[in-house]
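Student: Quick one: sequence and predicted model below, then my questions.
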Amino acid sequence: MHYRQTRAEISSSAIKHNANWVRRIMEGGKLLGVVKADGYGHGVIPAVRALEPHVDGMAAGFMEEALAVRESGYKGPLVILEGCFSAAELTICYEQDLSPVVHCEQQLECIEQAQLRSPLWVWLKIDTGMHRLGWPQEQAQQALNRLQSSNNVSGVTLMSHLANADAEHSRNASQKQQFNKLSDTLSGYQALSFHNSAGLLNPDTQWPLQANDWLRAGLLLYGVNPSSVTEVQTELQPAMRLVAPVIALHKLEKGESVGYGSAWTADKPRVVATVAMGYADGYPRQAQNGTPAMVRGQRVGLAGRVSMDMLTIDVTEVEGVQIGDDVELWGQNVDVRRVADCADTISWHLLTGVSGRVPRVIV
């Protein structure tokens, strides 16, 4: 039972719509639905159940996340993006039919030394410029040879990761060229994975996806455009609507302030509404005055600092606001990217940062 009206409304139909849209623009290849970070904050169970009929596989960040996906009932291909670092984890990979990423020598040695009843499909990560995870390109063939000769490996997907696909950047073309060269010259792999959501959209990184190419889609599936290709957002349906009620109304005279630090002062007689949403719920404390929200179908702006449990908005121009009215903090009417801009952060951060005390309600 939830008494507080604050909630994150999750639309399964929006996730399905977005997955089908991604499949259309892929024009081939296989779709890997990324459900790490509790389904990008949407809840792993609703995300998995909405995506399952529309993807060819899924990906989690680490073992505990992968097991949560399996516990949701999903039995298809499942990749662990950070890979495994122990024999115990590899045993679970065998038992649960999981595919670990191999991005370093320690992980490769662990696979070579494991005692598994049947082999695993693994994803070999090569560093083409991200410099976060992955084998140096000059060691790629050696790593492939070792995997190919191991009785614990049934097949290999060769992968890399784009560092700047969300915008125009000279390194996009460089990474694409390096990965194309690798895939042409290396032997011992059976599939490829280079594109993330933004890489699919960026003209600098696009190429025709072949039957065994995997697209790793994350943010796009949840209805948010991760790229600078502006027209894409009109094709997507935001899957999360963050909503909280008005719990108080105050009339301020000119010169009066609201909130900690008196960071917002009325320039004339104003009405402010207190909303049951704060940084403990995942709303960004650094959001600036004027950050958009919506109440009674009208756009309003943040007024004053966000506190732990509450924030305040200027509703002077909105007629009839009452205690209990829903305020949309982001969703179908308030672009989460705009809120992120006002808080000097990114939409990934906001969606995954919605805390556990905000119920996810399937709509």
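Tutor: Good, I have the coordinates. Worth saying up front: this structure is predicted, and the values here are computed from it rather than measured.
Student: Going by C-alpha atoms from here, please, whenever you check contacts or count neighbours.
Tutor: OK.
Student: What segments of the stretch 151-300 of the chain are strands?
Tutor: For the stretch 151-300 of the chain, applying DSSP state E, counting those that start in this stretch gives strands covering 153-159, 191-196, 213-217, 240-252, 257-258, 264-265, 270-275, 292-295, 298-302.
Student: can you list those strands in JSON lines and add distance to Leu108 and mean neighbour count?
Tutor: JSON lines is the format used below for the strands of the stretch 151-300 of the chain (distance: least, Cα to Cα, whole Å; neighbours: other Cα atoms under 10 Å):
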{"stretch": "strand 153-159", "distance to Leu108": "11", "mean neighbour count": "21"}
{"stretch": "strand 191-196", "distance to Leu108": "18", "mean neighbour count": "23"}
{"stretch": "strand 213-217", "distance to Leu108": "22", "mean neighbour count": "24"}
{"stretch": "strand 240-252", "distance to Leu108": "39", "mean neighbour count": "20"}
{"stretch": "strand 257-258", "distance to Leu108": "57", "mean neighbour count": "18"}
{"stretch": "strand 264-265", "distance to Leu108": "56", "mean neighbour count": "18"}
{"stretch": "strand 270-275", "distance to Leu108": "51", "mean neighbour count": "22"}
{"stretch": "strand 292-295", "distance to Leu108": "48", "mean neighbour count": "22"}
{"stretch": "strand 298-302", "distance to Leu108": "51", "mean neighbour count": "18"}
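Student: want to compare, so here's the second one:
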Amino acid sequence: MRPARALIDLQALRHNYRLARELAGGNTLAVIKADAYGHGAVRCAQALEPEADGFAVACIEEALQLREAGIQAPILLLEGFFEADELPLIERHRLWCVVHALWQVEAIERSPLRSPLRVWLKLDSGMHRVGLAPAEYPVAHQRLLSSGKVDEIVLMSHFARADEPDCASSLDQLAVFQAACAGLVGAVSLRNSPALLAWPDIPSDWTRAGIMLYGATPFEQVQPAAERLRPVMTLESKIISVRQLAAGEPVGYGARFLTPGPTRVGVVALGYADGYPRHAPNGTPLSVDGHPARLIGRVSMDMLMVDLSDLPQAGLGSRVELWGKQVLASEVATRAATIPYQLFCNLRRVPLLYRDGPTDAE
């Protein structure tokens, strides 16, 4: 079989959730939308369910996948519902639901629900993606309470720049949120991963841990709390070809790399069709049999090249880590001008192999 694979460390996942809950000091949702950021939503939920306060997904399809797998913990739909006819399913499967628009309020008012919903009412406090305007917010809150269709409302918003610890934008958004919520009763949910790690003074009865669950930092600079995270995914493959090239020889498509001197080149069975960033530049870090190495040449669909000139012991079958515990996904993302979120979510074609202790299970 092709040697490319992604190893998922469930013990590290639990460690990161416990860190999130420690920093939160209270209830914490594990965000496992987008197939747990490429890590496998069902297996991640099963690993976390004994201690998680609940989960968060993007949409009802993701929630139903978890329910069908036997997950009974609370599940929040972060985008709410897209059509009113989803409401009976939300009721039947006991899902919590974000409401971010007046049409959703109206749909709940009209729906013949038999059991009240748990609603997370979202305010647009300045990110301007989704959420009710500040003037609409208390009106929507009152309408939901008066409808008789809602038993509890969590007051929530989302920060646009919490991953910039020196930027005052999050405090500005907090001020907007507090003004809009004046006089309203309900638990508060404001802190996401970067806010959990870097903004301890922002109040939040419920926190939402996303990228930090998977052991990647959301910050461009070193951040003390983020240093305690453990990488969950290790993307690896093997060297399938080795050749010795003279100085001045091109490597890969477009001759983007020319050998500066005699160069030993290894070919790795992994490429952009597996999710590795095509635009990762020459010098992007990786490791070969545990030793630091560098990418050379343009990444192709199924293969990429590594400089083995300083690694005489490496050869056919040598293990290559593209990101993981030795090569942090954040380092690869920075070199490729992207973010670790995208690296994880773009993963495809490679099998996920789960580790939970001394034995491995697929």
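Tutor: Done, it's in. In this text the structure is predicted, and so the values were computed from the model without any measurement.
Student: about what we covered before: can you lay out the strands of the stretch 151-300 of the first structure as TSV showing distance to Gly134 of the first structure?
Tutor: Output for these, formatted as TSV (distance: least, Cα to Cα, whole Å):
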stretch	distance to Gly134 of the first structure
strand 153-159	9
strand 191-196	13
strand 213-217	16
strand 240-252	33
strand 257-258	50
strand 264-265	47
strand 270-275	45
strand 292-295	40
strand 298-302	42
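Student: Of the ones you listed, which is nearest Cys84 of the first structure?
Tutor: strand 153-159 (14.1 Å; Cα to Cα).
Student: what does the closest one correspond to over in the second structure?
Tutor: In the comparison with the second structure, strand 153-159 of the first structure aligns to the range 150-156 (TM-score structural alignment).
Student: Now do the helix or strand that Ala20 of the second structure is a member of: which elements does it pack against?
Tutor: Secondary structure from DSSP states H and E places Ala20 of the second structure in helix 10-24. Judged by 3 or more Cα pairs under 8 Å, 6 or more residues apart in numbering; DSSP states H and E, helix 10-24 of the second structure is in contact with strand 27-31, helix 41-48, helix 193-198, strand 206-209, strand 352-355.
Student: Go through the ones you listed and name the closest to Asp163 of the second structure.
Tutor: For these, the distance to Asp163 of the second structure is smallest for helix 193-198, at 5.1 Å, taking Cα to Cα.
Student: which part of the first structure lines up with the closest one?
Tutor: The aligned range for helix 193-198 of the second structure is 197-202, by TM-score structural alignment.
Student: Need the contact partners of that stretch.
Tutor: 26, 162, 165-168, 205-206, 215-220, 225-227, 229 (Cα atoms under 8 Å, 6 or more residues apart in numbering).
Student: Distance from it to the middle of the chain?
Tutor: Relative to the mean C-alpha coordinate of its chain, stretch 197-202 of the first structure is positioned 14 Å out (Cα atoms, centre = their mean, to the nearest Å).
Student: same thing with stretch 132-140 of the second structure?
Tutor: 29 Å.
Student: Report the buried residues of it.
Tutor: Leu132, Ala133, Pro134, Tyr137, Pro138, Ala140 (16 or more other Cα atoms under 10 Å).
Student: List the contacts of the residue nearest the centre of the second structure.
Tutor: Note on the second structure: the residue nearest the mean C-alpha position is Ile211, at 3.8 Å, using Cα atoms, centre = their mean. Going by Cα under 8 Å, 6+ apart, Ile211 of the second structure touches Tyr37, Ser193, Thr217, Pro218, Tyr341.
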